[in-house]
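Engineer: fold the following and give me the result.
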Amino acid sequence: MSDTQSILSIAKRTLETESKAILNLVDFLDDHFAEAVQFILQSQGRVVVSGVGKSAIIASKIVATLNSTGTPAIFMHAADAIHGDLGTIQKNDVVVCISKSGNTPEIKALLPLIKIGKNKLIGITGNMDSVLAKQADFVLSTYVEKEACPNNLAPTTSTSAQLAMGDALAICLLELRGFSSADFAKYHPGGALGKKLYLRVADIVVNNQVPKVDIHSSVKEVIVEISEKMLGVTAVLENGKVVGVVTDGDIRRMLRKHDNIGELTAGDIMTKDPKSVDTDTLAVKALKTLQDNGISQLLAFENGTYAGVVHIHNLINEGIL
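Structural biologist: Have a look, this model is predicted:
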């Protein structure tokens, strides 16, 4: 077997092992899972997620997913909790402890302290006979037959199962809360994903100049306007109303068609019925209009009044494309 074939074989085996383990979690879902979701949903506090080692890393990711989907959460390392960070847990918080074995020393030391605080405990473990499973109010099984590691030692399949179970919790809570794309955008205002959900044409055109010429303007005036406003287009107005556009492409076609351009006006070379968009339209929808029509600019209108131009480069700069 060649090196390439060997590498691909190992990778495929790893993914198949982990995917089967995740699929097997479906059979472990029971009333405890549903009750845990309902309790978190009704809780007045946060979700405190804890673990050690690789499970702690998974816990951090689950916290990030919960926070971004409408469920307040915070990470607490189990080792730090028993050395001063136990105050992270507040009165109405729900605690989630993640441990493959359910018997790690830090988790075993933490459990009675959680009980003293009378916080509800959700255990995510691969060992249903463990201390964690026996002391938790709700137990979610993430049992796996084996790790993807050939020595069955490195946490691989087990951490994938933990992560998947955390995602299942988060998505259940998201849907039960009626968490919408608009809500999601509020939690992700800075990234490209959030921008696709909230950025509107109005947010873009306000930063652009507003190119416009009269229908009787000379070709020279048209070229100067397009050049100065740097958007590759200008709107053509007649009596204050937009009747067409002149683009870089219109200029090139004019030059190929006419030897004498001195007598031509904007009205002679413009494209009528230009594609347009309302300023309240989401930028991602404006992008689709541009792509569907194979064009680079759209005129933007606010309450029927010409407001400016949105260029595909604007959308690229915003990370929409």
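Engineer: going forward, measure contacts and count neighbours with C-alpha atoms only.
Structural biologist: Will do.
Engineer: residues touching the residue nearest to residue 85 when sequence neighbours are not counted, list them.
Structural biologist: Leaving out its chain neighbours, the residue that sits closest to residue 85 by Cα to Cα, 6 or more residues apart in numbering is residue 76, at 7.4 Å. Under the criterion of Cα atoms under 8 Å, 6 or more residues apart in numbering, the contact list for residue 76 reads 48, 49, 50, 51, 85, 88.
Engineer: can you redo these as JSON lines with secondary structure?
Structural biologist: Below are the contacts of residue 76 laid out as JSON lines (DSSP: H, G, I helix; E, B strand; the rest coil):
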{"residue": "48", "secondary structure": "strand"}
{"residue": "49", "secondary structure": "strand"}
{"residue": "50", "secondary structure": "strand"}
{"residue": "51", "secondary structure": "strand"}
{"residue": "85", "secondary structure": "helix"}
{"residue": "88", "secondary structure": "helix"}
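Engineer: out of the residues you listed, which are buried?
Structural biologist: Neighbour counting by 16 or more other Cα atoms under 10 Å classes 48, 49, 50, 51 among the contacts of residue 76 as buried.
Engineer: quick check, nearest of these to residue 96?
Structural biologist: Among those, residue 49 lies closest to residue 96 (Cα to Cα), at 4.6 Å.
Engineer: before we move on, the earlier item: which pair in the contacts of residue 76 spans the largest distance?
Structural biologist: Largest separation among the contacts of residue 76 by Cα to Cα: 51 and 88, giving 13.9 Å.
Engineer: to compare with the earlier structure, here is another sequence to fold:
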Amino acid sequence: MPDSTESAFDKIDYARRVLRAEAASLDVVAGRLDDGFNRVADALFACRGRVAVIGVGKSADVGQKTVGTFNSTGTRAYILDATRAVHGDLGSIHPDDVALLLSHSGESEELVRLLGPLKKLASSLLAITSSAGSALGRAADAAIVYGPIKEACPLALAPSTSTTVMLALGDALAFTLLEQRQFTADEFAKFHPAGSLGRKLALVSELMRRGSELRIAAQTDTVREVFAKVRHTGRRTGAIMLVDADGRLAGLFTDSDLARLFENREDRLLDAPVAHVMTHAPVVIAPESRVAVALDVLRARKFSELPVVDEAGRPVGMLDITDLIGLDPLAGGADSRPALRLIDRKSA
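Structural biologist: The predicted structure is shown next:
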């Protein structure tokens, strides 16, 4: 049985204090930012090669994440292990590359012995550190100096707040460069073809059902004729797209609509034109829109199917919710800069 001391320890309260301590330090560091941030960002933006990110220990772990964020947002970068660097890996640095060194103290032995060689090999030497007077701070051509901070570790030993600060500053640099380059969601999508993120960034045209998988009929056909004529192969969708004489989408009739006719004892309508019972002017989406936009619509409107139409309003595909299970809408929706076309024909 746990003793009274252990049972009295409020773990959630303590965890909240740790998080709030680190959050407070981030706020302090944000207020300390000066022209050093501008100079580092300008050097990275002007870099004609790649960014070599170098750190030791936990700073190297932060560097790995920063490299990933750089690469995915338009700033080419690679991680350079400090120990391997002094044993030959400095050969990976091109004269057009910029070296970005991460060190809380600025005095890490492994980094300090790299300063001289890096000055000769890289186009510029940049730093993220807490001390402008450190060996790293003095050697750097430009540095983000975030100043003294208190580690959240109760022993004040394990890197905690310091690594959180460096991680956030790496994000701040990456996203500042993203804005300067006007990096778009289309470019971001090129670097994320896999996983749920890649699918959400994909275009509707890449995931929609098409061709023989679609159920399309004329709006002048009766309900009975529609179900007798419509044939499809592959994945089954629960919606039939009804078109006018020019082939433009005029309405939608679903399996649920058919079930309601029977539930309401309206069997006579089976021999009436489907136009009488279909959903007129349904919400549609364009094939060049992002899947994330379609997910937002399906979720907000509680739809199971979303017709895809071309510029003339002709059906070219169908998005079915069963094909997108496991994908949640991107927070805040998709980037507004790429061309999107979502049409609610009821209000058009």
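Engineer: any idea what the TM-score is?
Structural biologist: Put the two chains on top of each other and the TM-score (TM-score structural alignment, normalised by the length of structure 1) is 0.88; 321 aligned residues with a Cα RMSD of 2.8 Å.
Engineer: helices along the stretch 201-348 of structure 2, start to end?
Structural biologist: Counting by DSSP state H, counting those that start in this stretch, residue ranges of the helices within the stretch 201-348 of structure 2 are 204-207, 223-229, 255-263, 291-301.
Engineer: now those in JSON lines, with mean neighbour count and distance to residue 176 of structure 2?
Structural biologist: Listed next are those as JSON lines, based on neighbours: other Cα atoms under 10 Å; distance: least, Cα to Cα, whole Å:
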{"stretch": "helix 204-207", "mean neighbour count": "18", "distance to residue 176 of structure 2": "30"}
{"stretch": "helix 223-229", "mean neighbour count": "16", "distance to residue 176 of structure 2": "55"}
{"stretch": "helix 255-263", "mean neighbour count": "13", "distance to residue 176 of structure 2": "49"}
{"stretch": "helix 291-301", "mean neighbour count": "19", "distance to residue 176 of structure 2": "24"}
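Engineer: between those helices, which one is nearest to residue 184 of structure 2?
Structural biologist: In this view, the helices of the stretch 201-348 of structure 2 are compared for proximity to residue 184 of structure 2 by Cα to Cα, and helix 291-301 is the closest at 15.0 Å.
Engineer: quick one: the closest one to structure 1 mean distance?
Structural biologist: With both structures laid over each other, helix 291-301 of structure 2 and its partner residues in structure 1 are 3.1 Å apart on average (mean Cα distance after the TM-score superposition for structure 1).
Engineer: counterpart of residue 178 of structure 1 in structure 2?
Structural biologist: Alignment of residue 178 of structure 1 against structure 2 is given by TM-score structural alignment, with residue 182 as its counterpart.
Engineer: can you check residue 89 of structure 1 too?
Structural biologist: Structural correspondence for residue 89 of structure 1 with respect to structure 2 (TM-score structural alignment): residue 93.
Engineer: which element is the nearest residue to residue 193 of structure 2 once chain neighbours are set aside on?
Structural biologist: With Cα to Cα, 6+ apart as the measure, residue 199 is the residue that lies nearest to residue 193 of structure 2, at 7.1 Å, once sequence neighbours are left out. In this structure, residue 199 of structure 2 is located in helix 195-201 according to DSSP states H and E.
Engineer: so for that helix, what gets flagged as buried?
Structural biologist: Per 16+ other Cα under 10 Å, helix 195-201 of structure 2 contains these buried residues: 197, 198, 199, 200, 201.
Engineer: mind listing the strands for structure 2?
Structural biologist: Counting by DSSP state E, structure 2 has strands at residues 51-55, 77-79, 98-103, 124-129, 142-145, 216-218, 239-243, 249-254, 279-280, 283-285, 305-309, 315-320, 342-344.
Engineer: which helices and strands does the last one pack with?
Structural biologist: Identification of packing neighbours for strand 342-344 of structure 2 by 3 or more Cα pairs under 8 Å, 6 or more residues apart in numbering; DSSP states H and E yields strand 283-285.
Engineer: state the span of structure 1 onto which the strand it packs on is aligned.
Structural biologist: Taking TM-score structural alignment as the measure, structure 1 aligns residues 275-277 with strand 283-285 of structure 2.
Engineer: quick one on the thing from earlier: can I get the contacts of residue 76 of structure 1 in JSON lines including distance to residue 222 of structure 1?
Structural biologist: Compiled in JSON lines, the contacts of residue 76 of structure 1 are given as follows (distance: Cα to Cα, whole Å):
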{"residue": "48", "distance to residue 222 of structure 1": "63"}
{"residue": "49", "distance to residue 222 of structure 1": "63"}
{"residue": "50", "distance to residue 222 of structure 1": "65"}
{"residue": "51", "distance to residue 222 of structure 1": "66"}
{"residue": "85", "distance to residue 222 of structure 1": "68"}
{"residue": "88", "distance to residue 222 of structure 1": "65"}
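Engineer: closest one of these to residue 1 of structure 1?
Structural biologist: The shortest gap between residue 1 of structure 1 and any of the contacts of residue 76 of structure 1 belongs to residue 51, at 40.8 Å (Cα to Cα).
Engineer: which residue in structure 2 aligns with that closest one?
Structural biologist: The criterion is TM-score structural alignment: under it, residue 51 of structure 1 has residue 55 as its aligned partner in structure 2.
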